[in-house]
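In: Model the following, please.
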Amino acid sequence: MKTIKSGLILLAFASISTSLKSQNLLKYVDPNIGTAHSRWFFYTPAAVPYGMAKLAPSTNGHYGNAQGWEAVGYDTRQNSIEGFVHLHEWQVGGVNFMPTTGELKVKPGTLEDPSSGYR
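Out: Got it, this is the predicted structure:
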């Protein structure tokens, strides 16, 4: 009797779980939240826990914003990368590296004309 009850309960759970519609929960995930002009501590670069280096691309490091502070981050609305900064503490990007080939350019290009600099 116990085996029959267990079998019926298992069968009921199996039929319920197969009838439930599968949901795509990835549509609720946005990994770019907080990457552009992130305020204070929230930023999502690759890093180890309590690690100093947090390597991430930066698109807007020297532009600043209307409030006057210059937050370093990755803005998905822009089409070029200014460089890869290695620190992200208190909105400071730290050391900026940009791999290049050809002529050495030491100033970043503008968003309107990325080829005018190292963008």
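In: Going by C-alpha atoms from here, please, whenever you check contacts or count neighbours.
Out: Noted.
In: Which is the succeeding secondary structure element to the helix or strand Leu11 falls within?
Out: The secondary structure element spanning Leu11 is helix 2-19 (assigned by DSSP states H and E). Sequence-wise, the next helix or strand downstream of helix 2-19 (DSSP H and E) is strand 56-58.
In: just checking, what packs against that next one?
Out: The helices and strands touching strand 56-58, judged by 3 or more C-alpha pairs under 8 Å, 6 or more residues apart in numbering; DSSP states H and E, are strand 83-85.
In: What is the burial count for the nearest residue to Val85 once chain neighbours are set aside?
Out: Closest residue to Val85 in three dimensions, ignoring its sequence neighbours and counting by C-alpha to C-alpha, 6 or more residues apart in numbering: Asn96, at 4.3 Å. Asn96 has 16 neighbouring residues, counting by other C-alpha atoms under 10 Å.
In: if I look at Asn96, how far off is Leu10?
Out: 58 Å (C-alpha to C-alpha, to the nearest Å).
In: Same check on Thr18?
Out: Going from Thr18 to Leu10 by C-alpha to C-alpha gives 12 Å.
In: let's see this one next to it:
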Amino acid sequence: MRIDKYLWCIRFFKTRSLATEACKKGHIKIANTRLKPSKEVYGDELLLIRKNQIDYTIKIIAIPPNRIGAKLVDLYRKDLTPKEAFEKTELLKYTKDYYRKKGVGRPTKKDRRDIEDYNQTLEED
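Out: Now for the predicted structure:
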């Protein structure tokens, strides 16, 4: 089965075109080798997939006949992704929350003081 079709069948990507695009961008690898969307995959292969700033490691157990239900996905793949990868994304969320969104308005008096304090610490270093 083609790699893009396999990733779509096990519900890793919502559409097959998204899986194809990820292959073309080099986000799908087997043994650190970038794959084309037409690459045939077989059982007992280890996939390295980069999606949403997380490096997933997935072992192919079997090839599904067609797109399967979400409850049956674990019959065809085994997720070997370490928990540390998910913890890193949680830390990224906290760092992004500090910054103001564009167009929210002028900084408050407290925001301005925090910015000035931060700039003074940079100048002292």
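In: TM-score for these two?
Out: Counting by TM-score structural alignment, normalised by the length of structure 1, the TM-score of this superposition works out to 0.27. Behind it: 59 aligned residues with a C-alpha RMSD of 5.0 Å.
In: What is the end-to-end distance of stretch 85-97 of structure 1?
Out: Looking at stretch 85-97 of structure 1, the gap from its leading to its trailing residue is 6 Å under the measure C-alpha to C-alpha.
In: the helices in structure 2, which residues?
Out: 3-9, 16-25, 83-98, 109-124 (DSSP state H).
In: Tell me which of these is the most buried.
Out: Mean neighbour counts were compared across the helices of structure 2 using mean count of other C-alpha atoms under 10 Å; the top stretch is helix 3-9, at a mean of 23.
In: Give the other helices and strands that it contacts.
Out: helix 16-25.
In: correct me, but the residue nearest to Val85 of structure 1 touches Gly83?
Out: Yes - in this structure Asn96 of structure 1 lies within contact range of Gly83 using C-alpha atoms under 8 Å: 5.7 Å.
In: how much space between Thr20 of structure 2 and Arg77 of structure 2?
Out: From Thr20 of structure 2 to Arg77 of structure 2 the distance is 19 Å (C-alpha to C-alpha).
In: for Lys59 of structure 2, same thing?
Out: Relative to Arg77 of structure 2, and taking C-alpha to C-alpha, Lys59 of structure 2 is found at 6 Å.
In: Buried residues, the helix holding Leu11 of structure 1. List them.
Out: Going by neighbour count (16 or more other C-alpha atoms under 10 Å), nothing in helix 2-19 of structure 1 comes out as buried.
In: That helix - contacts with which helices or strands?
Out: The elements that helix 2-19 of structure 1 packs onto, with contact taken as 3+ C-alpha pairs under 8 Å, 6+ apart, do not include any helix or strand.
In: How about residues contacting it?
Out: Counting by C-alpha atoms under 8 Å, 6 or more residues apart in numbering, helix 2-19 of structure 1 makes contact with no residue outside itself.
In: Distance-wise, check Leu48 of structure 2 relative to Ile3 of structure 2.
Out: From Leu48 of structure 2 over to Ile3 of structure 2 the distance is 12 Å, taken as C-alpha to C-alpha.
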